[in-house]
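In: quick one: sequence plus predicted model below, questions after.
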Amino acid sequence: MTLPVVFIDGDQGTTGLQIHQRLQGRTDLTLVTLPAEQRKHPQSRLAALNTCDIAILCLPDDAARAAAASIENPNVRVIDASSAHRTDPEWVYGFAQISAEQQAAIASAKRVSNPGCYPTGAVGLLRPLLDAGLVPRDYPITINAVSGYSGKGRAGVEEFEGQDAAQATPFQIYGLSLAHKHVPEIQQYSGLSERPVFIPAYGSFRQGIVLTIALQVRLLAPGVDGAALHACLAQHYAGSGFVEVMGMDEAKALSGLDPRALNGTDKLRLMVFENAGHVMLAAVFDNLGKGAAGAAVQNLDLMLTGA
């Protein structure tokens, strides 16, 4: 039997390296990358893109658009790890756990766009609650999130691990224009009718994310409280191998949330906290795991198996 050929285009970046590590040694596929001397050779890349079965694009947005457009072989399927195609209606959004229909769509898709790291947490929390009608679609959502510096890619790693690491700012809120490129993705796939406010930050740790969303119970439908929100999330993700919902009693016993708690895994952990009419939804996951490379491999496996 001929093994499917998987080509990683851009395997030297943070996400590409992680995907390469996860796929090395697998016996159910043939992994292809370009040697250093051929990476910037247009004909070599074009040939690799058009002769593989599945191409995984780990490139800047403009380069990913160009790579996708250069594929003329109709049999080549693509997973794009950049943000270039995430809101493109011709691409399937690669977050299988948001619905059974989404999993089936990924399995049969020609073009899959990997979710962004922050949207993974935000959409993972909001989509089931909005679909169930527990949170209004026009709720004034504010999302706060802190990521490890690897979320900046190689530039972030150099900033915090390079020769000038001592000068790196230990904590920095960014996206001050309130126009972060992840906002349209979060709004579209969570089902919000209004743009959420998104406040991202980087911390002086390599990888991991904590993302939180605060809700006022008085702005929710009568009878909706933290327990109802938790029950909805727990039911939605029951049986999922990649998304876990922590029990409310267990969450209440926590004294803090460590963004690094799930580093090295491909899981997303969701939590609900409640007190005095306030609810905090929280997500913890590895920005290079479920937030990037892990999600890409999950999508690859769906596309390879068809289920």
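Out: Now that the structure is in, tell me what you want to look at.

In: all contacts plus neighbour counts: C-alpha atoms, from now on.
Out: Fine.

In: relative to Gly10, how far out is Ala145?
Out: According to Cα to Cα, to the nearest Å, Ala145 stands 27 Å off from Gly10.

In: same check, this time on Cys52
Out: Distance from Cys52 to Gly10, by Cα to Cα: 15 Å.

In: so Arg269 is in contact with Val284, correct?
Out: Yes: using Cα atoms under 8 Å, Arg269 makes contact with Val284 at a distance of 5.2 Å.

In: compare these two (neighbour count), which wins?
Out: Val284 (27 against 20; other Cα atoms under 10 Å).

In: assign a three-state SS to the more buried one, would you?
Out: Counting by DSSP: H, G, I helix; E, B strand; the rest coil, the backbone at Val284 sits in strand.

In: list the contacts for it?
Out: By Cα atoms under 8 Å, 6 or more residues apart in numbering, the contact set of Val284 is 121, 208-211, 257-262, 268-270.

In: and the closest residue to it other than its chain neighbours, how far is that from Gly148?
Out: Leaving aside its chain neighbours, Val284 sits nearest to Val210 (4.8 Å; criterion: Cα to Cα, 6 or more residues apart in numbering). Separation of Val210 from Gly148 (Cα to Cα): 9 Å.

In: let's bring in a second model and compare:
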Amino acid sequence: MVAKIFIDGEAGTTGLQIRERLAGRRDLEVLSIAQDKRKDQDERKRLLNAADVAILCLPDDAARESVSLIENDTTRVIDASTAFRVDPDWAYGFAEMDKGQGEAIANARFVANPGCWPQGLIGTVRPLIEAGLLPADYAVSYNGISGYTGGGKQMISEYEAAGEGASHFMPYGLTFQHKHVPEMTLYTGLASAPLFVPTVGDFAQGMTTFVPLQLGQLGTVPSGKQLHAAIADHYAGIRDSFVTVAPFDAALGKTPALDPQAHNGTNTMTLHVFANDSRAQAVLVAVYDNLGKGASGAAVQNLNLMLGVSARESLAA
């Protein structure tokens, strides 16, 4: 059976990347809206209701509108916006988050694709809270650098227009009201919101994220090896995982593996643990493609799970 897929918002960065990944699939028929009808609500409604799976690559309000246009009880939805990420009626689309998350996505009608920034935090902190090595009330700070494609059309235009004059390192979101914070808080299992300072770099795609830990503040101080083992054990039990955990090396002070562009074009996420036990300090690092595992790659992975095909179909690891 050929599944009908409609990408609502296929002309945007995420939509184009999804369509590119699905090109050549014989098990899918990608429904497209004519260019002159992209703002035609009746045509969008027709295609949304004709699809087996609709993938929404739209701003939040437009995504909510698209969902409201679905009148049948069969069209399944993957939404790439932030509109439904903390909605209990939607499965969260980070398949490696828990052992049962892939199955939850496979069986869901509605899947909220995760944001790019949250996955680096959830991927490193959640396993430590579940293992009891970090308490839920630990005061987490989170930072990193991402390619400018993560900021959407406006940021892409600004960087491409600036050319050589573009900022190489620009922190943003300094009102601490970033739209990803609610899903970060919920899915890490933290009792309060992390202090999040994102930064955009003068490169198109890729990202590296950091969670610094002052372990001396804890009643029981875990070692670097214990942190690493808890994270590695978590992902060892995940079927069809795209998340890998780098070997622990307490003497490693620098590595090219932390290049934010190291996994560009793939759906891979690599996690690292660096620690100094004598100082009771550690940092958790995630490297992945903000347009891959952080957006379009994750959407295709979720689509594969929902269709019951190999999770790696159309995805470079």
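Out: In hand now; what should we look at? Worth saying up front: this structure is predicted, and the values here are computed from it rather than measured.

In: where's Ile106 of structure 1 relative to Tyr174 of structure 1, distance?
Out: Counting by Cα to Cα, the gap from Ile106 of structure 1 to Tyr174 of structure 1 is 32 Å.

In: residues near Ile33 of structure 2, how many?
Out: Neighbour tally, Ile33 of structure 2, other Cα under 10 Å: 19.

In: for it, give me its contacts.
Out: By Cα under 8 Å, 6+ apart, the neighbours of Ile33 of structure 2 are Glu43, Arg44, Leu47.

In: picking that back up, which one's more surrounded, Ile106 and Tyr174 of structure 1?
Out: More crowded of Ile106 of structure 1 and Tyr174, by other Cα under 10 Å: Ile106, with 27 against 12.

In: would you check that that one makes contact with Ser99?
Out: No: using Cα under 8 Å as the test, Ile106 of structure 1 is too far from Ser99 to be in contact (11.0 Å).

In: circling back to that earlier point, strands - which of the contacts of Val284 of structure 1 land there?
Out: Applying DSSP state E to the contacts of Val284 of structure 1, the entries found in strands are Ile209, Val210, Leu211, Leu268, Arg269, Leu270.

In: now, which of those residues sits nearest Leu130 of structure 1?
Out: Leu270 (15.7 Å; Cα to Cα).

In: next up, the contacts around Ala295 of structure 2.
Out: Ala295 of structure 2 touches Thr14, Ala80, Asn113, Pro114, Gly115, Cys116, counting by Cα under 8 Å, 6+ apart.

In: farthest pair in those residues?
Out: Thr14 and Pro114 (12.5 Å).

In: which one in structure 2 is aligned with Lys110 of structure 1?
Out: Taking TM-score structural alignment for the superposition, Lys110 of structure 1 sits opposite Arg109 in structure 2.

In: and the residue lying closest to its match once chain neighbours are set aside, what does it touch?
Out: The shortest distance from Arg109 of structure 2 to any non-neighbouring residue, by Cα to Cα, 6+ apart, is to Arg76 (4.7 Å). When contacts are counted by Cα under 8 Å, 6+ apart, Arg76 of structure 2 touches Ala51, Asp52, Val53, Ala54, Ala108, Arg109, Phe110.

In: again, only using 7 Å
Out: Asp52, Val53, Ala54, Arg109, Phe110 (Cα atoms under 7 Å, 6 or more residues apart in numbering).

In: shared with structure 1, which of the residues you listed?
Out: Using both residues aligned by TM-score structural alignment, their matches' Cα atoms under 7 Å, structure 1 keeps these contacts from these: Asp52, Val53, Ala54, Arg109, Phe110.

In: how about CSV for those residues, with distance to Gly216 of structure 2 and secondary structure added?
Out: Compiled in CSV, these are given as follows (distance: Cα to Cα, whole Å; DSSP: H, G, I helix; E, B strand; the rest coil):
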residue, distance to Gly216 of structure 2, secondary structure
Asp52, 52, coil
Val53, 48, strand
Ala54, 48, strand
Arg109, 44, coil
Phe110, 42, strand
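
In: grab the nearest non-local neighbour of the equivalent of Gly163 of structure 2 over in structure 1.
Out: Using TM-score structural alignment, the equivalent of Gly163 of structure 2 in structure 1 is Ala165. Leaving out its chain neighbours, the residue that sits closest to Ala165 of structure 1 by Cα to Cα, 6+ apart is Glu159, at 5.7 Å.

In: what distance do you get for the one you found to Gln12 of structure 1?
Out: For Glu159 of structure 1, the distance to Gln12 of structure 1 - Cα to Cα - is 17 Å.

In: Ala145 of structure 1 now?
Out: If you go by Cα to Cα, the gap between Ala145 of structure 1 and Gln12 of structure 1 works out to 26 Å.

In: can you check Ala296 of structure 1 too?
Out: Taking Cα to Cα, one finds Ala296 of structure 1 at 16 Å from Gln12 of structure 1.

In: so those two - more neighbours on which side?
Out: Ala296 (27 against 17).

In: assumed the more buried one was part of a helix.
Out: Yes: assignment of Ala296 of structure 1 by three-state DSSP places it within a helix.

In: would you agree Pro135 of structure 2 is in contact with Arg126?
Out: No: between Pro135 of structure 2 and Arg126 there is no contact under Cα atoms under 7 Å: 10.3 Å.

In: between the two, point out the one with more neighbours.
Out: Arg126 (22 against 15).

In: which SS class is the more buried one?
Out: Strictly by three-state DSSP, Arg126 of structure 2 counts as helix.

In: so it touches Gly189, yeah?
Out: Yes: applying Cα under 7 Å as the test, Arg126 of structure 2 and Gly189 come out as touching, 6.3 Å apart.

In: hmm, back to that, can you get me a residue count around the residue nearest to Val284 of structure 1?
Out: 23.

In: which residue ranges form the strands in structure 1?
Out: Counting by DSSP E, the strands of structure 1 are 5-9, 30-32, 54-57, 77-80, 92-93, 111-113, 142-148, 171-173, 197-203, 209-216, 243-245, 268-275, 278-285.

In: dump the ones you listed to a markdown table, plus distance to Pro184 of structure 1.
Out: Output for those, formatted as a markdown table (distance: least, Cα to Cα, whole Å):
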| stretch | distance to Pro184 of structure 1 |
| --- | --- |
| strand 5-9 | 26 |
| strand 30-32 | 33 |
| strand 54-57 | 21 |
| strand 77-80 | 17 |
| strand 92-93 | 13 |
| strand 111-113 | 14 |
| strand 142-148 | 13 |
| strand 171-173 | 19 |
| strand 197-203 | 11 |
| strand 209-216 | 17 |
| strand 243-245 | 23 |
| strand 268-275 | 21 |
| strand 278-285 | 19 |
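
In: among the ones you listed, which is nearest Ala64 of structure 1?
Out: Of all the strands of structure 1, strand 54-57 sits nearest to Ala64 of structure 1, with 6.2 Å by Cα to Cα.
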